[in-house]
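Peer 1: Got a sequence here, can you build the structure:
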Amino acid sequence: MSRPGPLAGIKVVEFAGIGPGPFCGMLLADMGAEVTLLERAGGTFASQLFGGGRKAVANRGKKSLCIDLKNPEAKALVMQLIGEADVLIEGFRPGVMERLGFGPDTCLELNPRLIYGRMTGWGQSGPLAARAGHDANYAALAGVLDTGRRHGGAPWAPPTLIGDMGGGGLMLAWGIACALIETGRSGQGQVIDAAMCEGAAVLAHGLFNLEALGEWQGKCAIDSSAPFYDVYACADGQWISVCPLEPQFYQTFIKRLGLSEDPDFAGQQYDTTRWPVMKQRLAVIFASSPRAHWEQLFDDTDDCVWPVLSMQDAPMHPHNQARQAFVDIAGVRQPAPAPRFSRTPGSIQSPPPLLGEHTQQRLMDLGLSSEEIARLVALGAVSVA
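Peer 2: Next comes the predicted model:
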């Protein structure tokens, strides 16, 4: 029997959305929280983009209650759920929840201990609060997207990771965890205003640090301008990541490549005027053999040389397999819950639900009879799978 996660007993009401909100709910569910997902008939743009039902990884471990938030018959049910919840997650634009009748003032009056998590791109206030945006927009305005450029190239970054997931969903989950601790002491709830733009900036705190020191773009060891912190193409078209940043790792790195006495490399690690020549030569060297050759050459060293794996290959790497870092749920390969706990580990409680799969169960939990549920279905207030 699996042990309960660290958030076991915490009840969460999540209003269905896209991206960071569902990711935040997934993180809480992975850690044992009971997450009731309020979905609307027909699904959302997220279900169209990422696939609904069992393929919606962000909904794993949640219970789906399909409900029409605009139906007068549904409002009392939602308020009942909120009344017994510890956490609420919503990702609408500012003002939408208020117009629906579920604004923070209303909900906190009903449930003073409620932690009301709001997820937006720009925050609940400010000149951009009501404007639309996406991950790259938030990262761009935070000054972070620009740091994702290869030296001298166009700025870009892995999709959804900086603004949506890291700066958004992860920051909101962190805020909720903090608020749960504080509520345990004070007995009072509060509103969390999580803005993806601001969260993206926090993630980049170290880069702002380097910028303040004047060590960025062309003079920085980690912005892709340094030859010893980059990726290189191999003879078979695969890629290798090369990061011997520390001097002791750099020395053994060039030794393995037979470059210890080479004037282009010996004693030149942080001579930025030499970096272009060093990079050109390393590119030729790595292009001379397939990736497997370089993996074998550096397999027993601390030189920080590792293969660039695809999403298909990553789960098959021996280290990831030994750690069981990826799991198969309902036929979908996906990352396992993280981080790991020694005593109350997280776990995937169930596969992603079908739309409305738990409508009947959740309404019966609220004390509704089968006849009352059938009447609500007939009125279009709720739907069942």
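Peer 1: alpha carbons only for contacts and neighbour counts from here, please
Peer 2: OK.
Peer 1: distance of Ser370 from Gln361?
Peer 2: 10 Å (CA to CA, to the nearest Å).
Peer 1: what about the helices in the stretch 51-200 of the chain?
Peer 2: 72-83, 96-100, 104-110, 135-141, 171-186, 196-203 (DSSP state H, counting those that start in this stretch).
Peer 1: Could you save these as CSV and add columns showing distance to Glu39 and mean neighbour count?
Peer 2: Compiled in CSV, the helices of the stretch 51-200 of the chain are given as follows (distance: least, CA to CA, whole Å; neighbours: other CA atoms under 10 Å):
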stretch, distance to Glu39, mean neighbour count
helix 72-83, 12, 16
helix 96-100, 14, 13
helix 104-110, 19, 16
helix 135-141, 23, 22
helix 171-186, 20, 17
helix 196-203, 23, 24
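Peer 1: mind giving me TSV with those helices and columns for distance to Gly356?
Peer 2: Converted to TSV, these look like this (distance: least, CA to CA, whole Å):
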stretch	distance to Gly356
helix 72-83	14
helix 96-100	20
helix 104-110	24
helix 135-141	29
helix 171-186	25
helix 196-203	29
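Peer 1: wait, which of these is closest to Gln334?
Peer 2: Closest approach to Gln334 among those is made by helix 171-186 (19.6 Å; CA to CA).
Peer 1: and that closest one with helix 196-203, angle?
Peer 2: Relative orientation of helix 171-186 versus helix 196-203 (axes from the mean of the first three to the mean of the last three CA atoms, to 10 degrees): 90 degrees.
Peer 1: returning to that earlier point: between Ser370 and Gln361, which has more neighbouring residues?
Peer 2: Ranked by neighbour count (other CA atoms under 10 Å), Ser370 and Gln361 place Gln361 first, with 16 against 12.
Peer 1: hang on, the more buried one is in a strand, isn't it?
Peer 2: No: checked against DSSP: H, G, I helix; E, B strand; the rest coil, Gln361 lies outside a strand; its state is helix.
Peer 1: any idea how far the residue lying farthest from the centre of the chain lies from Trp275?
Peer 2: The centre of the chain is farthest from one residue, Glu261, which by CA atoms, centre = their mean lies 44.7 Å away. Distance, Glu261 to Trp275, using CA to CA: 17 Å.
Peer 1: Alongside the first, I'd like the structure of this one:
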Amino acid sequence: QRVQPSQEAPPGHYDPTRIHRPRVRVPRPNFLTAVTRDGRWIQFANTTDRLCVSLMEALDLLHLYGEERFAKLPAVFTEEDAEALWERVLEQVRQRTLDEWRAVFDQRRDLAWEEVRLPWESHQHRQVRHNGHFVVVPGLQGQETLQPGPLFTLDGVRALQLHRAPLLGEHTDELVSLPERPPSVERGGGEASDGPPLAGVTILDFSSWIAGPLAVSILATLGARVIKIEPVGGDLSRFSTAGLLAFPMTQGKESLAVDLTRPEGQEIVHRLVRRADILLHNYRADVPRKLGIDYETCRRLNPELIYVNASAYGDSGPDAGKPAFHATIAALAGNQARQAGAGHPPRDIDRLGLEDLKREAWRLIKAAEGNADPIASLGTAAAVLVALHLRDRHRRGYYIVTTMVASNIYANSDEAIVFPGRPPGQQVDEQVLGLGPLYRLYRAAQGWVFLACVQPSEWEAFCSLVGREDLAGRWQEAWGEGAAHLAGELEALFLGRTAREWEEAAIRADVPLVAVEERDPGRFFMEDPRMLSLGYSVDVVSPVHGKYRRHGAYWRFSRDRLTFGPWEPLGGHTVPILRELGYSDQQISDLVQRRVVEAWEGGRA
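Peer 2: Below is the predicted model of the structure:
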């Protein structure tokens, strides 16, 4: 989409005309939402040429490529072209039912799509059932209860001990009668750590796009040495969003560009596998075997290797080979529907014209940006840390499978639960302001605030702050039929001060209320003094781009330091890594000339 170029402004100064993301009124052609004839909403995510061709063919719209404006789909030249395509897709999809489209889509391996579900509906998905992402446990009253199961598998075994939720105070007597014993690990004191927590750990990162590479980037901040193995010519991230995606995906890593379709390239990687602690990829189906990095091959080379398949759907089952992106996983796991607002999306579409359908579809795609990729990254990083702990205890390697699906079901675990008599799930209101009058956004005289009174004592403190003690007795009303009336009173009340004035007063009174940050999220984290002081953004120096600011700490340790590396040029460490593996300069030159490897022209000794 067309965007006005950003203008420079002094560091720390916020200019609302400067934007990180394009402000557009229609979705991109690669992330379209549509509704079927029987009112079931579908999220598509066909963001590459191959996937888009598959979608157009499945929808009987392949002829659109004959029009000049659609010849380079999923890329288009104008918003008008994007809107025209969107309208064609909306009209086409609602010609058939969901089951009819499923029969068509299931015939195509290269098609990314999912039905939009609520969190408590995700257990019905066939791949979720196959993976065992939900398990049955006894409920509090003994009834069968479905809840999220294992986050990952270890050597094909679902890594989870099943326990029901305890009754209130059920174990009090048992716990208070336990004898005192010293902690198993010495706490406090001692010398400061010499380095980061994962110092000495080597990870080979073969993953692409976002979920896999970001998981490894998280581990890199903990001090792991990460070697990013890229194809000659570069990883996909180097071409997406004008190369900006490569920054978070390569930061803190060493780039080795190598052609794994050639025996000499596979030999280079096999030498690395023998030395590595962890190998991570997110390839589909039989790709690892073709590239010489399948599990059996790697296990023979290094029996203590932790081998991680950071998949979308899993390594077996009906949808194991299906492509996925953040929007489709958000649709499956409930992220999307949960943030769309009460009453959205509607199932009764007969009364909706095209413009109404577009408004609903646009609302849904924006709701999908409760982004499933970084959620999956955190799940994968957690699984790797567990496997490292087990490897160090048992001195053996493990085969781990994580899925984007499981991680995102866990992110919705408070609502991803099913049992007889389950009350309706809690949903944000139709305006997407919040869950009720005491937990929602309010417009102030200038800006917005968020009130979050989840305890009666907090509500009482707020009523005292605003001089409306008469409201304190309406706690129950706030969560019942009187909610709308109370919200209206609070809306008028909040217009009496600016957002910053409300926040300052709330801090003094210990009331859970904050002013809403209205800057672009990127600028907030990169420019706000509080974010800088907390280490959420840090300055690094790139050999190409010079000094720039990147995201910083996900966590802090009392005695361990974290590591933050810069953007890495393609093949930036090819030469030093090959030397480390025993290749002579003459051999390296030969490999470069024959395009078995690619080395950064800036060079590293």
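Peer 1: The residue nearest to the spatial centre of structure 1: what's it in contact with?
Peer 2: Against the mean C-alpha coordinate of structure 1, by CA atoms, centre = their mean, the closest residue is Met165 at 3.1 Å. Contact analysis of Met165 of structure 1 by CA atoms under 8 Å, 6 or more residues apart in numbering lists Gly19, Pro20, Phe23.
Peer 1: So what does it match up with in structure 2?
Peer 2: Aligned by TM-score structural alignment, Met165 of structure 1 pairs with Pro374 of structure 2.
Peer 1: Same check on Gly5 of structure 1?
Peer 2: For Gly5 of structure 1, the aligned residue in structure 2 is Pro196 (criterion: TM-score structural alignment).
Peer 1: What is the burial count for its match?
Peer 2: Neighbours of Pro196 of structure 2 (other CA under 10 Å): 18.
Peer 1: swap in Glu80 of structure 2?
Peer 2: When neighbours are defined as other CA under 10 Å, Glu80 of structure 2 has 13 of them.
Peer 1: any idea how far Trp86 of structure 2 is from it?
Peer 2: For Glu80 of structure 2, the distance to Trp86 of structure 2 - CA to CA - is 10 Å.
Peer 1: same thing with Glu115 of structure 2?
Peer 2: Glu115 of structure 2 sits 18 Å away from Trp86 of structure 2, going by CA to CA.
Peer 1: re earlier: what sits against the equivalent of the residue farthest from the centre of structure 1 over in structure 2?
Peer 2: Using TM-score structural alignment, the partner of Glu261 of structure 1 in structure 2 is Asp470. Asp470 of structure 2 is in contact with Cys463, counting by CA under 8 Å, 6+ apart.
Peer 1: SS state for Asp470 of structure 2?
Peer 2: Taking three-state DSSP, the label given to Asp470 of structure 2 is helix.
Peer 1: So what touches stretch 234-251 of structure 2?
Peer 2: Contacts of stretch 234-251 of structure 2 (CA under 8 Å, 6+ apart): 208-210, 213-214, 217, 228, 257, 550, 564-568, 570.
Peer 1: Inside strands: which ones of those?
Peer 2: Lys228, Ala257, Arg550 (DSSP state E).
Peer 1: any idea which helix or strand carries the residue mapped onto Ala292 of structure 1 from structure 2?
Peer 2: Taking TM-score structural alignment, Ala292 of structure 1 has Arg500 as its aligned residue in structure 2. Assigned by DSSP states H and E, Arg500 of structure 2 belongs to helix 499-509.
Peer 1: Average separation of that helix from the aligned part of structure 1, please.
Peer 2: For helix 499-509 of structure 2, the mean deviation from structure 1 after alignment is 2.2 Å (mean CA distance after the TM-score superposition for structure 1).
Peer 1: who does the helix or strand just after that helix touch, helix- and strand-wise?
Peer 2: Sequence order places strand 513-515 as the next helix or strand after helix 499-509 of structure 2, per DSSP H and E. With contacts taken as 3 or more CA pairs under 8 Å, 6 or more residues apart in numbering; DSSP states H and E, strand 513-515 of structure 2 sits against strand 448-452, helix 499-509.
Peer 1: which residues are in contact with the last one?
Peer 2: Yep, that's helix 499-509 of structure 2 we're talking about. In contact with helix 499-509 of structure 2 (CA under 8 Å, 6+ apart) are residues 444-449, 461-462, 465, 512-516.
Peer 1: Repeat the analysis, applying 7 Å as the threshold.
Peer 2: Ala444, Gln446, Gly447, Trp448, Val449, Leu465, Pro512, Leu513, Val514, Ala515 (CA atoms under 7 Å, 6 or more residues apart in numbering).
Peer 1: Buried ones in that helix, by neighbour count?
Peer 2: For helix 499-509 of structure 2, the neighbour count (16 or more other CA atoms under 10 Å) marks Ala499, Arg500, Trp502, Glu503, Ala505, Ala506 as buried.
Peer 1: Check the first one too.
Peer 2: Of all the residues in strand 448-452 of structure 2, those buried under the rule 16+ other CA under 10 Å are Trp448, Val449, Phe450, Leu451, Ala452.
Peer 1: Now flag whichever of those residues is closest to Phe105 of structure 2.
Peer 2: Distance to Phe105 of structure 2, by CA to CA, is smallest for Phe450 among the buried residues of strand 448-452 of structure 2, at 42.5 Å.
Peer 1: mind listing what the closest one touches?
Peer 2: Counting by CA under 7 Å, 6+ apart, Phe450 of structure 2 makes contact with Arg440, Leu441, Tyr442, Leu513, Val514, Ala515, Val516.
Peer 1: so which of those residues comes closest to Thr380 of structure 2?
Peer 2: Thr380 of structure 2 lies nearest to Val516 out of these, by CA to CA, at 31.0 Å.
Peer 1: contacting residues for the residue in structure 1 that that closest one lines up against?
Peer 2: Matched by TM-score structural alignment, Val516 of structure 2 corresponds to Val308 in structure 1. When contacts are counted by CA under 7 Å, 6+ apart, Val308 of structure 1 touches Trp239, Ile240, Ser241.
Peer 1: which non-adjacent residue is nearest the second one?
Peer 2: With CA to CA, 6 or more residues apart in numbering as the criterion, Ile240 of structure 1 has its nearest non-adjacent residue at 4.5 Å, and that residue is Pro307.
Peer 1: same check, this time on the first one
Peer 2: What sits nearest to Trp239 of structure 1 in space, not counting adjacent residues and going by CA to CA, 6+ apart, is Ala233, at 4.6 Å.
Peer 1: Show me what the one you found lines up with in structure 2.
Peer 2: Using TM-score structural alignment, Ala233 of structure 1 pairs with Arg443 in structure 2.
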